[in-house]
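Enquirer: fold the following.
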Amino acid sequence: MILYAIFLFTLIFTQEYYDGYLIYTPGGGGGQGVSGSTTYLRSGDGLDIIKSWSHSSGPASMPYLFRTDQPGLENSLLYYPSRSNQTVMDSGGVGGQISIYDWNGTLLWNYVIAGRLNEITNNNRFQHHHDIEPLPNGNILVIAWEELYQSEWSNFGFSTIQNGIVWSTAILELKPNLETGQTEIVWEWYIKDHLVQNVNPSLDNYAENISDHPELMNPNINTIGGGFGGGSDWMHINAIDYNEDLDQIILSSRFMDEIYIIDHSTTTEEAASHSGGNSNKGGDFLYRWGKPENYGRGNESNHLLGDQHSINWIDKNIENGGGNLICYVNQLPTNPSRAAVVEFIPPLMDDGNYYIEDGEPWGPNDYEWIVTATGQNPNFTSSMQGGAFRLPNGNTLISDCDSATIYETDEDGNFIQNSANQDYLYRINAQNAMIARAQKYSPDYFEGEAGILGDLNDDGNINVADIILVVNVILGLTQYNSLADMNDDGNINVQDIILIVNIILFNN
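Expert: Model prediction:
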């Protein structure tokens, strides 16, 4: 009896990792490049492999599991961005192709973005790199470089180019046909349509004061040709996320130390303009944050991002920060040798636009939440990629790419220990191994229509029989059942039993 009481006490008061599905694709010594790799779906503690998918090419960033109309994990699809052997532009995060697999590992669709695309009317070369974002309808948002030669980039006011070529940024929306293998490009956005410069007065995008146009990008920020890897990469966009409620896209630029939000409700024609869409701003920036000096506002104290990756919206249903933004900052401006994970609150207004005062930078002026790779915390600093995601129970999942290590913190930033009492969740112990980003999915993410919460035996009543079943789940005698997670924190423990008892005794 005493041991059981201790067990229940431990369930309540110890830190707990989020018991979801952990997914990642290792690179480096864990498998990278054109030669191949494997995607792993593991248990929430990282100890057990639930499923794996083999690939003939290494990862460009992270894989995604897509929930189909058919309920069940086994009916999900794997979306995998990877490195093509046909790349025409090569730099950090280079990819070139996207593949879709079913649960059994059958390749259903593959599309190469490395060269000229028949679906796009101009004759420029394109190259997918880094990230993708599967949309709820199954379409895919893709980050791509668009190669511009002097005959074109000179018309946009670029003046700080060392090697004569600009790899500009394009966002393409692909519509894959899994039956025919065909692909349609249904939406396009180009940064070259949203530039403002004060160098060449004869061009249409000239403005005397860059600071008058925070919604536009100055093409003469940074010297093109001076970056690492491929020197023609101008912005180095490395992450993309989508908010279905807002119909907006967010992007992260490593070279600019900024994130950008654009309107996805536009047509392709509107996306090339400065009007239209829900925002009536076309494809201009609705919001940008991280380094307002890029648009001539603020000062060094407003410089809050550095080389960041993995920008994403926190799910609105998560109590801890729902609707806020979170990202992995590779070089914290106040301590460039160390990384951090930061959460911040964008100044979203009711109409879907973002508040900004005349002459001032977009807020906020500080982080809402931060955990740093300093002091007593593990040093999760990575020079390449890296990830941060808020989990349904309020924990935060952190990926240190360089050391192939995955961490998890609680709401207060305390690092949760694994079963071996180490301050990380999972690590690949292979030379030069990397994990660009890992993610966890909720156990009930892939389920169909749920039953009655607390009714584990599905008899239409909540009673003592259900309490016994919950205890069995806690003790590991039966498998996880999301109907036992009464407080929706991702863990099943004595707190859920108490809530069921309250329903039985008081019908509330």
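Enquirer: from here on, just use CA atoms for contacts and neighbour counts.
Expert: Fine.
Enquirer: where exactly do the helices run in this protein?
Expert: For the chain, the helices defined by DSSP state H occupy 2-13, 150-153, 268-271, 464-474, 494-506.
Enquirer: can you tell which of those is closest to His194?
Expert: Of all those, it is helix 268-271 that lies closest to His194, at 9.4 Å by CA to CA.
Enquirer: buried sites along that closest one?
Expert: For helix 268-271, the buried set under the neighbour-count rule, 16 or more other CA atoms under 10 Å, comprises 268, 270-271.
Enquirer: now swap in stretch 400-414 and tell me
Expert: Buried residues in stretch 400-414, counting neighbours by 16+ other CA under 10 Å, are found at 400-411, 413.
Enquirer: biggest separation within these, which pair?
Expert: Across the buried residues of stretch 400-414, the longest distance by CA to CA is 24.7 Å; it joins Asp402 and Glu411.
Enquirer: find the nearest non-adjacent residue to Pro81, please.
Expert: Nearest residue to Pro81, sequence neighbours excluded (CA to CA, 6 or more residues apart in numbering): Ile98, at 4.4 Å.
Enquirer: this one next, for a side-by-side:
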Amino acid sequence: MIFTRPRTTAAESMTSVSIASLFVISAIVLSGCGGDSNDANEADAPIVPPVSNNAPVANAGGDQTVMSAAVITLDASGSSDTDGDALSYQWQFTSLPDSSAAVLSGASSATPSFSADTDGSYVVALTVSDGTDASVDTVTITAEATDTNHTPVANAGIDRGVTTGDSVTLDGSDSSDADGDPLTYSWTLDSAPSGSSASLNNAATVNPDFSADIDGDYQISLIVSDGSEFSLADSITISSSTDKGSIPVNRSYAIVDTNQNQCYDSSSGDATSCIGSGYDADYSGNQPDYTLSDDGLMVTDNVTGLIWQQSSDINGDGSLTSDDKLYHSDTMSYCENLTYGGRDDWRLPSIKESYSLIQFSGKDPSGYQGTDTAALTPFLDVVFDWAFGDVASGERIIDGQFASSTQYVSTTMNADATTFGVNFVDGRIKGYPSERLPFYVRCVSGNTDYGVNAFSDNGDNTVSDDATGLMWQQDDSDSVNWDDAVAQCEASTTASYSDWRLPDAKELQSIVDYSRSPDTDNQPAIDPIFNASSFNNEAGENDWGFYWASSTHATYNGNGSSATYVSFGRALGYMNGTIMDVHGAGAQRSNNKTSVSATPGAGSSSGASGTFYYHGPQGDILRDNNKVRCVRDIEPSDVTAESEGYTLFSPMQSTDTYLIDQQSNTVHSWQSDYRPGLSVYLMESGELLRPGVITNKPATFAGQTGGSAGVIELLDWNSEVIWQTTLATDSYLSHHDVEILPNGNILAIVWEAKTAAEALALGRTSVSGDSLWADAIYEICRASEQSNCSDGEIVWRWSTWDHIVQDADSSISETYVTDINEHTEKVNLNFFNGSGSADWTHVNSVDYNSAADQILISVRNFSEYWVIDHSDASRGIVTRVGNPSAHGGDGEQTLFVQHDAQFIESGTAGGGNILVFNNGANRPEGNYSSVDELCFQGEDCTPGEMMNSYSEGVSGEFYADHISGAQRLKSGNTLVCEGTEGRLFEYNASHEVVWEYHYGSEIFKATRYMSDHPGLAELN
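Expert: This is a model prediction of the structure:
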């Protein structure tokens, strides 16, 4: 019997007879046949009319024409059943183009998908059934190649160091063209060290060369062409030195820091201070650093060189749901057919590439019973889109698994073929059944060497990995628990090194060898260059261990009593009374730091060596005595700063504040609800003074991002808010910086807004928008027994608006003067910064001199610093330095959109002078930054006279066009924050850099505190 969508008279006659009717008719006819019939009973039996059923109508959707390599989602939602019966769906290809290997994912769902992997027609049949009747419809998808030419992408390789005198061969072979067009190459030597005679040989080939004849940096760019279009230029820097020890090393397998900045008490799980115990948050590695492409489609990892899809929304409906997941058989072809950014090297990431993105600032929602996910934190940077499991489709919240190309060389569960995946919701690597679980997909391109180790045996019981820059202990050891493992590494002196540490989860996973397993090789999943001790596991098998990592695996409610580990042996679980490998050697899981028997919800059973404990859906086996292998950096800093102490900073895109020691270890951190706005200070009381950026700015200041704040808070050592005030109305908004006064009150920089009409009425010649903002300094009360003011009260105010003059309109007598230059204590209302912004003056720092009771402010848009009297708010500017044209004068401009003007403390080199980070944009001779020490007042110098200056000049690399700061230290050294680069460094009196730290993203300023600073009492 055939059931089909009604299209012919014959078909219509067939569909008028239901399956149930035919069964009834057959039963009646058959009852009158054979030898055992009872005629009387038959005569008396009533004839039951058949139950009528209306057949469903299948609707496979309309035919489509798509581009080749597109992922197509089919839709049966137009199918219907007039009886209201529930429908089931089954899709199948009835015709495919030659050479196509397309596979339907979710073929029994209403919305399956497939990748149109080649040109041609794909005919798909949909069968819809209501359980009684069925009907069929077909849809044709035609895939066609696009005629659009893609712009090629140049790839000049990576920055690297060489020895002066060497011949350097360049490599453009990673340049690409999505259309497969042949490429031509054009290399240019853009700059070379002074005195160099270097030139490129064979500059029109893929591999030109040159001789690095002088120490210094050689800037080289590459442009490629496909015959129709030219690529954008890609540039690299070749750094040449005669001192091999100074040659920078670029790591092909650089490990990105876990982004874990909180320490936890091992027993209670409570958040605690980081005090250098050896926890993950005590150490800072390569900080996460991402760049989103202009079109929003790609994210470049500036540490690893990998380029990622920003979104995993493969069906393009604007949200991540189960409909965006693919079975593993479709994931590779989906990635390989991508052409984002004109690149043709898209691929499904390996497990090591995928794991490079994990961040252990995330919190595990396992066990969370709620439905509101707003407060849950994923293990992934916010630059990427992400989603929890699709609860509406029957998934768990934790079903956020992303596919990798790494297959387990053995099997898991019931001999299932297994694919490793990273779950960015619960923070784990596990092996998953390859074709029983659909995955989210995030494709990758670039750096094909990522994840490839370069091990060498040092002959002293250590192993170096030149790809990652890490040195490992060759032997492992046993532990009692996680605390013991941490302590072992901190105390280790293997090969006479004293800076060993327990590796974080990402460092530890970097040495997994996914080509090995206990069941296929009778070896652990690690290179044989390492020694790994074996033991009899809970099932009595010869096996290898779980290895502790320093990274805490915190739960959704902030409990940090569990730590991560990586399994180099079988990742055992206890399921249905059987011990088995449930997740594969190379899995990353977690268990309790001190006592697995105390794990909430843990079960226990008897194994080959006695009682064991297990937990979770797959019964993950838990162990207290996980193994230990310590790590250190191959290149620890061999430069010792001349100043002791700790450096405080708050990254601009983070809500955290960090205190680091001279070895670049994080010794403490604070957490806030706000990003910094923008400075941060440690008070002698141990409290953290921190302006914060509010998200809902008053309408007048909506959209302003350059330094805005709105709230000032004080945090105690444990990040609890102990004082807070808001400075945000339609007429004023705090921004940039604050300063604590001896009486405990706080100075704050505030924008004060006037309407355009008000500003024009004062003599402003033009206003580009609805309002004009000038800066004021407010003194904010912190109520105490000694004060006579209310908490948060504005008790003192100095405002630019009270000191303006203009020479444009004599009818406005209130502000008119005939000669601006005769009123240097006043502010020229018509001095324009050229930006057309409402932010007219843009003060970016405030400092206080208690001896003189004077306030120093940096006025960026005037390229000046001003000194004003705290004792007399009615008085105008006492001293101004930097740009005579701002007040109608003549003379040389010395400051250029500067930041962070500070009084140098008495008793310090240069005491009494003023230190300024001179950003240096639009200098007449070219852009470069400098740290300038200028005379304030004294018998031996004139105000504004240059006393000392640090720079690299126009030809150097030291240039930050915005933010940044500097601080003169007690030793006479100077701490510098090159804010745009996230670089902190210290130079001595000879201008030699003696300490350096790279955070990797923007920092407004940094402050050094000596070890005996009273605010560090909790640390000491």
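Enquirer: mind checking which of the buried residues of stretch 400-414 of structure 1 land in strands?
Expert: Here DSSP state E is the test, and the buried residues of stretch 400-414 of structure 1 give 400, 405-409 as lying in strands.
Enquirer: my guess is Asp217 of structure 2 meets Leu189, correct?
Expert: No - at 11.0 Å, Asp217 of structure 2 and Leu189 do not qualify as touching, with contact defined as CA atoms under 8 Å.
Enquirer: the two: who's more crowded?
Expert: More neighbours surround Asp217 than the other of Asp217 of structure 2 and Leu189, with 20 against 16 (other CA atoms under 10 Å).
Enquirer: aligned partner of that one in structure 1?
Expert: In structure 1, nothing lines up with Asp217 of structure 2, judged by TM-score structural alignment.
Enquirer: where does the longest helix seen in structure 2 end up in structure 1?
Expert: As assigned by DSSP H, the longest helix anywhere in structure 2 is helix 19-31. On structure 1, no counterpart of helix 19-31 of structure 2 exists by TM-score structural alignment.
Enquirer: how about stretch 741-753 of structure 2?
Expert: With TM-score structural alignment applied, stretch 741-753 of structure 2 matches the range 135-147 in structure 1.
Enquirer: what's His236 of structure 1 aligned with over in structure 2?
Expert: Match for His236 of structure 1 (TM-score structural alignment): His842.
Enquirer: show the subsequent helix or strand relative to the longest helix of structure 2.
Expert: helix 39-44 (DSSP states H and E).
Enquirer: which residues of the stretch 601-750 of structure 2 fall in strands?
Expert: Along the stretch 601-750 of structure 2, counting by DSSP state E, counting those that start in this stretch, strands occupy 603-607, 610-615, 620-622, 631-633, 646-651, 656-660, 666-671, 681-682, 688-693, 710-715, 721-726, 732-740, 746-755.
Enquirer: can I get those strands in JSON lines with distance to Met298 of structure 2 and mean neighbour count?
Expert: Shown next, in JSON lines, are those (distance: least, CA to CA, whole Å; neighbours: other CA atoms under 10 Å):
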{"stretch": "strand 603-607", "distance to Met298 of structure 2": "44", "mean neighbour count": "14"}
{"stretch": "strand 610-615", "distance to Met298 of structure 2": "38", "mean neighbour count": "17"}
{"stretch": "strand 620-622", "distance to Met298 of structure 2": "36", "mean neighbour count": "24"}
{"stretch": "strand 631-633", "distance to Met298 of structure 2": "31", "mean neighbour count": "20"}
{"stretch": "strand 646-651", "distance to Met298 of structure 2": "23", "mean neighbour count": "23"}
{"stretch": "strand 656-660", "distance to Met298 of structure 2": "26", "mean neighbour count": "22"}
{"stretch": "strand 666-671", "distance to Met298 of structure 2": "30", "mean neighbour count": "23"}
{"stretch": "strand 681-682", "distance to Met298 of structure 2": "37", "mean neighbour count": "24"}
{"stretch": "strand 688-693", "distance to Met298 of structure 2": "28", "mean neighbour count": "25"}
{"stretch": "strand 710-715", "distance to Met298 of structure 2": "33", "mean neighbour count": "22"}
{"stretch": "strand 721-726", "distance to Met298 of structure 2": "38", "mean neighbour count": "15"}
{"stretch": "strand 732-740", "distance to Met298 of structure 2": "32", "mean neighbour count": "26"}
{"stretch": "strand 746-755", "distance to Met298 of structure 2": "37", "mean neighbour count": "24"}
